[in-house]
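K.L.:
The sequence isn't on hand, but the structure is:
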């Protein structure tokens, strides 16, 4: 069953209301907010590479409020343990049994702040919950709430005392982007509201958490023509054969690009995917999955420029994409 034009129109209207609600808190960042909600409604996770003080925590909190959900923030530090994230079993003397106490991952939106400052062992504690939406402690599986999304941040400038995220974990983030500093007009609006602290700004619930799950299910029903599958396959193949790349995009990356393109199409009021949906998301979906050759990095080449070149060199389909 595919999405109908009427459903696509309703989806786009709800999506725009969600973006508009969060934009009241994160001023002038409509594009980043749209990417964040694209990740949420694609049932994926978001990696923000940004300097401190750009509104990452505000974004996570406002998104959770807009979907009437819960949010938790974890500050990653070198002494953070896996149990501090997932939770642990604690012995209850009164009952004579171990009782599970859930960690901060048991929320709808989880902000993992400066994720690269924790040890690889602690970073890996997020792998199961990001992929399987569950946590296993002492052989017992505990599912997390739906919807569920991890927004992880890392500072791309300061690398002293950090642990680079392994490729297997980077691959589990659907999108990577940055918020960046606001423009001049937005900065003035922020300064005019300087007497209000960020945590005092609340976004009224726009949809319920169960409605978010339903919207995600609708996004999966967006029609994708076989020529779009071929286009994405050729794009991914091109990242693998690029001379600057040591390791190209994975199959998980190709799947993520198709799924995110469905959500992007629905957010634009279409019940079918067109090549522009793929182009719009190719860089945030694929760039962080590429590992460049050392010589290319020394020459100043970055993964984003490689994806941009691949898009230029790979011809999009010309056939009509919808039926």
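P.N.:
Cool, the structure landed. None of these values were measured; they are calculated from a predicted model. Numbering: from 1, shown residues only.

K.L.:
From now on I want contacts and neighbour counts done on CA atoms only, so please keep to that.
P.N.:
Noted.

K.L.:
Tell me the buried residues in the top helix by length along the chain?
P.N.:
Secondary structure of the chain per DSSP state H: the longest helix is helix 5-23. Residues of helix 5-23 classed as buried by neighbour count (16 or more other Cα atoms under 10 Å): 7-9, 11-12, 14-16, 18-23.

K.L.:
which one of those residues sits closest to residue 67?
P.N.:
residue 18 (8.0 Å; Cα to Cα).

K.L.:
show me what contacts that closest one?
P.N.:
37, 63, 66, 206 (Cα atoms under 8 Å, 6 or more residues apart in numbering).

K.L.:
Now, those that are in strands?
P.N.:
Using DSSP state E, no member of the contacts of residue 18 falls in strands.

K.L.:
Please narrow those residues to those residing in helices.
P.N.:
Counting by DSSP H, the contacts of residue 18 contribute 37, 63, 66 to helices.

K.L.:
coming back round to it: need the buried residues of helix 5-23 in TSV (columns: distance to residue 46).
P.N.:
Output for the buried residues of helix 5-23, formatted as TSV (distance: Cα to Cα, whole Å):
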residue	distance to residue 46
7	26
8	24
9	25
11	21
12	21
14	20
15	17
16	19
18	17
19	16
20	19
21	19
22	16
23	18
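
K.L.:
next, the one to line up against it:
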């Protein structure tokens, strides 16, 4: 599958990426035991300049994963606990009259951080959820007719509980599409569960120290965009998207924006594996977290109990994988 032309990313850059990636994930896994896939995908999301939705039942470590990732990088961290009474100004910030200066003074909200944890995003009102849209898409916020740019890197990590519906507001499709990936953590296996008990058996909490800087993260983000993607592989991604739109079990298929995101995360996946070029397995490996929350199943498929992950597997099975760079 590898193209014989020189890839854009040098092997040395790919190796630096891999080493830093492993250093960060190893640090996070000191707290999040036995969940290397979820940890790796979360870091890829940051390195692809995207936002992450962690959806799972209570008590499996959603908040701990977000906090551990932020603690592993030397950047500002903000947290917002969404409740029905949270206002947009609590998220963005508010202008307060300064009597001494005789002027309004803007006091930034939690969004003015590099990694922002939004706990239980579906508990806030649609108006407050909408306050995130501009920040997530444009990397800026507008208050009092003044636009303020957010810093770099910037990632929103939102959590939600999929089984609790009372007092929640389901995320609209426009909001879901702002999230580059949706991941689930799941219950730990027996060995990981024992490790968690051992980890928290003492009286003192474990504190993670940063193992990477903001500049390293920005450099890794640039490296992702330079990973080689062969023309045949791009045609493969487009063919998968086209097949999803013609699938009877899917009422809303893969959009062009989603194909761009799929390619970018596949590039990060290749680098994490130590390669400076993408192969079809990279695309398939990240397809469910990138695409699963963007497609919509037909009513008949939902009645039959089909899941988005299963629907995507069916789509990929109908598209021939490229055997050469082409």
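P.N.:
Done, it's in. This is a predicted model, so every value here is computed, not measured.

K.L.:
ok, back up a step: please convert the buried members of the contacts of residue 18 of the first structure into PyMOL selection syntax.
P.N.:
In PyMOL, a selection of the buried entries from the contacts of residue 18 of the first structure looks like this (16+ other Cα under 10 Å):
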select buried, resi 37+63+66+206
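
K.L.:
helix/strand/coil for the aligned partner of residue 204 of the first structure in the second structure?
P.N.:
With TM-score structural alignment as the criterion, residue 204 of the first structure lines up with residue 209 in the second structure. Three-state call for residue 209 of the second structure (DSSP: H, G, I helix; E, B strand; the rest coil): coil.

K.L.:
Who are the contact partners of residue 209 of the second structure?
P.N.:
Going by Cα under 8 Å, 6+ apart, residue 209 of the second structure touches 71, 72.

K.L.:
Could you measure from it over to residue 141 of the second structure?
P.N.:
According to Cα to Cα, to the nearest Å, residue 209 of the second structure and residue 141 of the second structure sit 30 Å apart.

K.L.:
Name the SS class of residue 129 of the first structure, please.
P.N.:
Following three-state DSSP, the label given to residue 129 of the first structure is helix.

K.L.:
And for residue 195 of the first structure?
P.N.:
coil.

K.L.:
any idea how far residue 204 of the first structure is from it?
P.N.:
Per Cα to Cα, residue 195 of the first structure is found 21 Å from residue 204 of the first structure.

K.L.:
now residue 179 of the first structure
P.N.:
Taken as Cα to Cα, the span from residue 179 of the first structure to residue 204 of the first structure is 22 Å.

K.L.:
One more: residue 66 of the first structure?
P.N.:
Residue 66 of the first structure is 6 Å from residue 204 of the first structure, where distance means Cα to Cα.

K.L.:
Find the residues that touch each one of those two.
P.N.:
Any residue near both residue 66 of the first structure and residue 204 by Cα under 8 Å, 6+ apart counts here, and that gives residue 21.

K.L.:
so what's the residue nearest in space to the middle of the first structure up against?
P.N.:
Centrality entry for the first structure: nearest residue to the mean C-alpha point is residue 46, 2.0 Å, by Cα atoms, centre = their mean. Shown here is residue 46 of the first structure, whose contacts under the criterion Cα under 8 Å, 6+ apart are 36, 39, 149, 150, 151, 152, 173, 174, 175, 176, 177.
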